[in-house]
Every structure is written in C-alpha cells, then in structure tokens.
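**Student:** Prediction below, plus the sequence it came from.
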Amino acid sequence: MSERPPISPRSPRAALEPEQVPPPPKRSERARNPFVVVGNAVITIILVLMVGVGGAYIYGKQKIEAPGPLREDKVVNIPARAGMTDIADILQREGVIDNNRWAFIGSVFALKARSDLKPGEYSFQKNASLRDVIGTIVEGKVVQHAVTIPEGLTSEQIVARLSENDIFAGAVREMPREGTLLPETYKFPRGTTRDQVIQRLQQSQKRVLAEIWERRNPEVPMKTPEQLVTLASIVEKETGKADERSRVAAVFVNRLRQKIKLQSDPTIIYGLVGGKGTLGRPIKRSEIQQPSPYNTYVVDGLPPGPIANPGRASLEAAANPARTRDLYFVADGTGGHAFTETYDQHQKNVAKLRTLEKQIQNDTVEPTDDAPPGAATAPTDTNPTATTTKPAPAKKPARGSAPAPQGAVQSTTSPPVVQR
C-alpha cells in the first residue's frame, strides 16, 4: 500500500488568505460562434412556438367541435353580399354562435373557408358546432321550399300564384304558352327568380311529354304532342277522379274517330275568358253556339290549343285511353260519372241525376234571364284554386234531360247548359 505524500505545513499568513480556485475552462471557439448562438435561439423560439401552436390547436379544435348555443333548430337568412363579419354578427344575433364572434371568424380562417361562404337561407340544427355551421354555409345547403302547382290551372293562374309567393324574386317577363307548364310539387330555395321557376316547369313538361308521347298508343288520333296536350287539358278539366281519367279520355278519342263534336263545356269557358280560367257563373244559352275557336260545340275536332296545364296523369290518360266504346258521360251524383255507349242509356242516367237534384233543391238559386229553363244557376265552374285531385261535388248539375244532338257529353266540372 502506497503512502500519501506528506502535507507541507502552511504559514499562518497563508492560512488566512483565500484559497485560489482554478479558473473555469475557456469556451471553445465553436461555442462562441455567432451562428451557433443564433441557431440555438432559433431552436428555442421554434420550440416555444410549437408548444404555443400545439396548445392553440388543441384549444381551437375543442372550440370548433364544441356544441353551439342553439336550443332548437333554426332557419337563418344570410343576405347576398354579406361579408364574413356581417355573417358572424347575424349568426350571433340569431343565437347560432355564442357572443364571441371572433371564434367564428378564427374558425373560418382555420378551415380556409373565407372565400367559400355563400348567401342563402340555412337551417341550423340544435347545438350545431362552429364546424357544422361553417360547413352548412360553405356547402350551400340552403332550405328548399316545397311549392305545389295544382293540375288544371291556366298559365295565367300559375303565374299569379308565383307572383303571390314571397319566396320568389323578380317578375315573369313573358306569359308562358298554355299547356307548357307541368303541374307538380317542386322544391326551390328562397330567392329563386320567377323566370327560373317557369323555366323549370317548362323543362319538366317537355321531358314528361316526350316520355309519354314515346309510349303512347299508336292508335290514338292525335298527330302531334301538342294535340296530346290539348286533349289532356280537356280531360283534366272534365274530371278530378284518378280512376276516371282514362275513361273520359276514351270518350273524346272515340268521338274524334267518329267525327263527332267533342261538346266539352270547359272549352266554351276558355273561349269566353281565356287564361283567367273561370267564368263565375253557368254558361248562358246564347254562349253555347257562340262562335269561338275553342267552342267544341261549334268547331270540329280539338280546339286550336290547350285550355289549361294538364298533369302527368291526364297526359298518360290521353296517350293511353281506356279501350271502351263510350260516347257519353254524365254526373252520377256521387262525385263521379256514369258512362254509356248509347244516347238512350245516357238519357236514363241524366234522368237519375235530375231526380237526385230535386232532393237538393235547397242548394239551388233562381235562374238568370239568359239561363236555360230548368237549369240551376249556382256557379259550377271548376275551382281554379283547388287541385283537380278532389272529386267534383255531387250537387253539380248535368246538362239538360231533353233529347240532345248526338254526342252531348255530360260533365261534373262544367256548368249546366240548355235543355234540348
């Protein structure tokens, strides 16, 4: 075992002096390099920023995904030309977002949606998050309003309905031709122009008419799709019962084939009032033989054009009528019609209806001076504001019970005419 070297004694003075500590090692030239110093500072800043950004990301994600303040579904209209801050104010005022609108604005930037915000009427769901709200606006999921156009209205009546509906904008610049609009239920967003609505109805009619014309019975006497629409419009005005349309169409097709006048009252009315659609009273004796291109008591065959806008079912019925020999039909008192091949049987059906009418005398009024003898005079025109799917009331009178020229057609949707 080696011995430690002896410790030399220190003098009293030396013992009182502080012990000399060796100086620290000098920093290397590399550590003193300014690039290294700057690099270290940059790394430190980056680390701090990463921590900050990470924290902000977590907070922002939670904020964007958190349920919103809406307590129930709500529809909100974002007007055109509204900026991002305007949209934030509207959503805040409507309670879709909370009082911190900057959270919405920040979320828009975070989702890179600033240039994709679209105006429109939007439905926001209960407790919709900021992501849901922004996504709805960006995707343009506007509210679609269902608008029903009833069958059997004239173009003028349809335009009037569109003009009264406040979800549409602008005015119809040109009245569409009769029979070129397809009655159906459509969906439109608020702000759709009325001209755009008309265009859509016309496009639908063209498409449906082309499909039906393609699969029509080749034996029907209509030579053009336009003639098919004309016949369908008469069928539409003559009955509102779905199960009768093809049979009513068969009566008129049989008459066309046999060169018998159609004698349809709605054609008289259209010749008198045109697009207004309603007469507001029974047809007068003098109007039955009044010359008019639309009066099928006077003209042979079809009138020159449609008298209304028929629906799909009436177009189908005109293209593929029932295979019957019927030439007459009259109201049966229950909202439907009784169909016959012979005039004698037809007259018996008329007599039955007259007997039934006597039982509802309380519903009749005194005839006007120009009305036919014995005819009820309460207005019985088809109601233009009601859908034609509703059957005609049973109290609607039929035509006269006296012998009529061959081919007299009976209808529940038209007013009574002179007894013959």
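**Tutor:** Looks like it came in fine.
**Student:** From here on, just use CA atoms for contacts and neighbour counts.
**Tutor:** Will do.
**Student:** you'd agree residue 157 is up against residue 277?
**Tutor:** Yes. Using C-alpha atoms under 8 Å, residue 157 is in contact with residue 277, at 7.4 Å.
**Student:** Could you check which of these two is surrounded by more residues?
**Tutor:** For residue 157 versus residue 277, neighbours defined as other C-alpha atoms under 10 Å are more numerous around residue 277 (24 against 18).
**Student:** you'd agree that one is up against residue 154?
**Tutor:** Yes. With contacts defined as C-alpha under 8 Å, residue 277 counts as touching residue 154 at a distance of 6.2 Å.
**Student:** which neighbours do these two share?
**Tutor:** residue 308 (C-alpha atoms under 8 Å, 6 or more residues apart in numbering).
**Student:** where's residue 146, which helix or strand?
**Tutor:** Using DSSP states H and E, residue 146 falls within strand 144-148.
**Student:** Against that first model, consider the following:
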Amino acid sequence: MWRSIASNFLTIAIVLIAGVAGIIAWGKNQYSGPGPLADAICLKVPNGATFRSVAADLADRQAVSSAYILKVGAEYEGKTAKLKAGSFLVPEHASMAEIVDAVTRGGQSTCGTEVNYRIGVNGSDLILRELDPATTNYVEVVKFDPAQGAAPEEYTRATGDADVRYRVTLAEGVTSWQVVDALTRADFLSGEAGDVPPEGMLSPDSYEVTKGEPRAELLADMQARQEATLAELWATRAEGLPYATPEEALTMASIVEKETGIADERPLVASVFINRLEQGMKLQTDPTVIYGITKGQGILGRGLRQSELRGRTPYNTYVIEGLPPTPIANPGRDSIAAALNPATSDYLFFVAKSLVPSDGHVFAATLAEHNDNVAKFRALEQQGGAGN
C-alpha cells in the first residue's frame, strides 16, 4: 500500500512540476513573443510612475496581453528600478521584453514632442512638432521666429512638459555671428554664449540638447565637431593643393559653400578656384566681397555696387591676391571634402545656368566661352526679371 501511495504522490508531483514548467514556458513566450498591439502608440511615462502603473496603462491600451506578466518579467530581469520618465515609441506587435527595454534603457525620449531650432542663412525658426506613431513622421504644430516676438501659446504650453526633446540645427553656410545671435534667443538654453567663435569653426549639423544646457557648452560641441571633421579630411587630402594649413583649406571650403548649394557641384567649383590660385589669377567671387561688407553679421539684402567691387578690403577677391584672411561662413562636411579633394578640371569660370539656383552652374575653361555663357544668362535675366 505504501508503495502505491508513494507512486501516486510521485506521479502527482511530476504532473505538478510539468504543469508549473509549462506555465513558466508559456509566460516566457508571452513576455518575449510578439505583442497584440495593432498600431504603434506613444507611451508617456510620467515622473514618479511605477512599473505597475505603466503595465496597467499598456494593458488598457491593448499593447500587452497581461500587465502581471510584464511586471513579473521586468522584476525577473532586474529592471523595475530602472524605469525612466519620458515618451517612448512602442511599435506595433512589440514584445513585452522590447517595451521593458525601451522604458529602462535611458537616453532621449523616442516619441512625443520635439522642439527644433533651425538656424539658417536668411533667418531662423523654431518648430514645435509631434511624432505620429502610426507613420513615425513628425507633424508640425507651430513654427515661429523668436526674433519676431513672443512665443505662441501652443509652444509655451507644450514645452511645460518635462519630456519634450530639444534640437538645434545649423544650416550649411551660416556665419558664427549668426549662430551666436540666434542662440541668445533660444529660451531652452542657459548662460552666456561668450565670444563669437572663429569663423568657419562651427559644424553645420543637428545637435540634441537638454533643457537648460549652457550655450557655451553647445558652442564648444559645435567647434569640437568641426575641428574633428577638418582634421579627418585634411589627413586624406589630395596631393599638391595650394594650402599651407588646414585653416586655408577651411577658407576655401567656405567659399565653395557660399557659391553652390548643390552637392555634386562642389568638387567642380573647388577645382575652378584651385585652378585660379595655381595660375596666379584672382578668385573674383562675390561672397567674399559681401563678407567684407557685412562681417558675417546678417545678409546684405541687395546687389553689390561697383564701388564695393573695386574697394580694397581684405575680403575683396576682385582686388586682393589669393585667399581672404579667414573663412566667410561655416562650411559643411561636403564642402570641406570638396576643397581637399577637388575634381580634376581645366575650368576657370562658372556662371548660373538659369534664374533657379537649384539648376546649378555652367562651367568654362576659356574667357570667350565664359562670356558666351554670361550673355545667355543675362538674356534670361532680361526675360525673367531680376536675376540671382
């Protein structure tokens, strides 16, 4: 009899163990397998939230099959104490494990509201936008220029949330003065900007910043990126270039940047100016003359006068020999690369193809050919009104 009892007990124990193992395996599969979420959502985790409240929110929104399993899985992985506040994109059919990783990994929020302060050559604007989880595209809420007055109510209200992300984007060709001037109006930054950095030494790029970040630290980051880019590209430069220093190459890059916004043209434009330097010709480029007038503090807003083209300034390349003393703007990586690895050509001249800047330029090796190209462009100007 005792053998029978022991055998039955052992059988029951085995069944129970198998059942528990099956439940555990099922739970693991629920935790790591694809979730039930049909469409992506933006999950907001407020300050002070717990995994219990987050799990309940996810279950209510049908993003997980079980709030309990998500909480137990997070506890098993030792992540319940690592919950981060913020807004997080939860893709369709995301597993519980993927969701837990997203809300405990840290770093910038991946969903919700973003402020992008774009500093451009002809002005700046501040854009408040929201991520659409379904398309993962940003939808513009409001756009305004901080230089033109107070911020709209939508902006003030939205930026009261702690999980708003901030970004500063520099356009290629902005001057250092323009950058510093614009940053003084960024209400999400702190502290003084300090002295205007050397012209050309700020990297046109997109910078994620935190609310309250010091302006001086952001400018230092911009300068460090440009220094790294210049050093990297200088090390792989073509042989025989007419530059004594990386700074001279940066000056050339800034001229290329201001002459064309078309990436494919930059190596050709660089070749024109390098050919001119090598043949002892003056560069004769309007953007340097304009910089000598404005000192990079805004745009000229009109055409150049003949007296300005004849006037002797350190930046008037119709008068001086060689390069101007400094860059005339902050060039992007492509323009620096073009200055250090230009195209091989015999071109000495170029002029716009049409009144549309995106149409680019037509290049010429001889003055006679160039004059023909200029005559064609002047005819277009007369037909279409004001030129470039």
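**Tutor:** Structure received. Being a predicted model, the structure only gives us computed values, none of them experimental.
**Student:** ok, which stretches of the stretch 301-420 of structure 1 are strands?
**Tutor:** Assigned by DSSP state E, counting those that start in this stretch, the stretch 301-420 of structure 1 shows strands spanning 328-331, 337-340.
**Student:** Ok, the stretch 1-150 of structure 2 next?
**Tutor:** Under DSSP E, counting those that start in this stretch, the stretch 1-150 of structure 2 gives strands at 41-45, 86-90, 113-119, 124-132, 137-144.
**Student:** what's the matching range in structure 1 for the last one?
**Tutor:** Think strand 137-144 of structure 2. Residues of structure 1 offer no counterpart to strand 137-144 of structure 2, counting by TM-score structural alignment.
**Student:** against structure 1, where does the helix or strand following that strand fall?
**Tutor:** Per DSSP H and E, the first helix or strand lying C-terminal to strand 137-144 of structure 2 is helix 153-158. Per TM-score structural alignment, helix 153-158 of structure 2 has no counterpart in structure 1.
**Student:** Now do helix 153-158 of structure 2: which elements does it pack against?
**Tutor:** Using 3 or more C-alpha pairs under 8 Å, 6 or more residues apart in numbering; DSSP states H and E, the elements in contact with helix 153-158 of structure 2 are strand 137-144.
**Student:** what comes up buried for the strand it packs on?
**Tutor:** Within strand 137-144 of structure 2, the residues that qualify as buried are 138, 142, 143, 144, counting by 16 or more other C-alpha atoms under 10 Å.
**Student:** Can I get the residues you listed in JSON lines including distance to residue 212 of structure 2?
**Tutor:** Formatted as JSON lines, these follow (distance: C-alpha to C-alpha, whole Å):
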{"residue": "138", "distance to residue 212 of structure 2": "24"}
{"residue": "142", "distance to residue 212 of structure 2": "22"}
{"residue": "143", "distance to residue 212 of structure 2": "21"}
{"residue": "144", "distance to residue 212 of structure 2": "20"}
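**Student:** what's the most distant pair in these?
**Tutor:** Distance extremes for those: the farthest pair is 138 and 144 at 16.7 Å, using C-alpha to C-alpha.
**Student:** For structure 2, which segments are assigned as helices?
**Tutor:** 2-32, 51-60, 67-76, 96-104, 153-158, 176-183, 215-235, 246-259, 266-278, 286-294, 306-310, 333-340, 367-384 (DSSP state H).
**Student:** which one of the ones you listed is the most hemmed in?
**Tutor:** Comparing the helices of structure 2 by mean neighbour count (mean count of other C-alpha atoms under 10 Å), helix 333-340 comes out on top with a mean of 26.
**Student:** can I get the helices of structure 2 in a markdown table with distance to residue 197 of structure 2?
**Tutor:** Converted to a markdown table, these look like this (distance: least, C-alpha to C-alpha, whole Å):
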| stretch | distance to residue 197 of structure 2 |
| --- | --- |
| helix 2-32 | 51 |
| helix 51-60 | 46 |
| helix 67-76 | 48 |
| helix 96-104 | 38 |
| helix 153-158 | 30 |
| helix 176-183 | 6 |
| helix 215-235 | 8 |
| helix 246-259 | 14 |
| helix 266-278 | 25 |
| helix 286-294 | 16 |
| helix 306-310 | 27 |
| helix 333-340 | 18 |
| helix 367-384 | 38 |
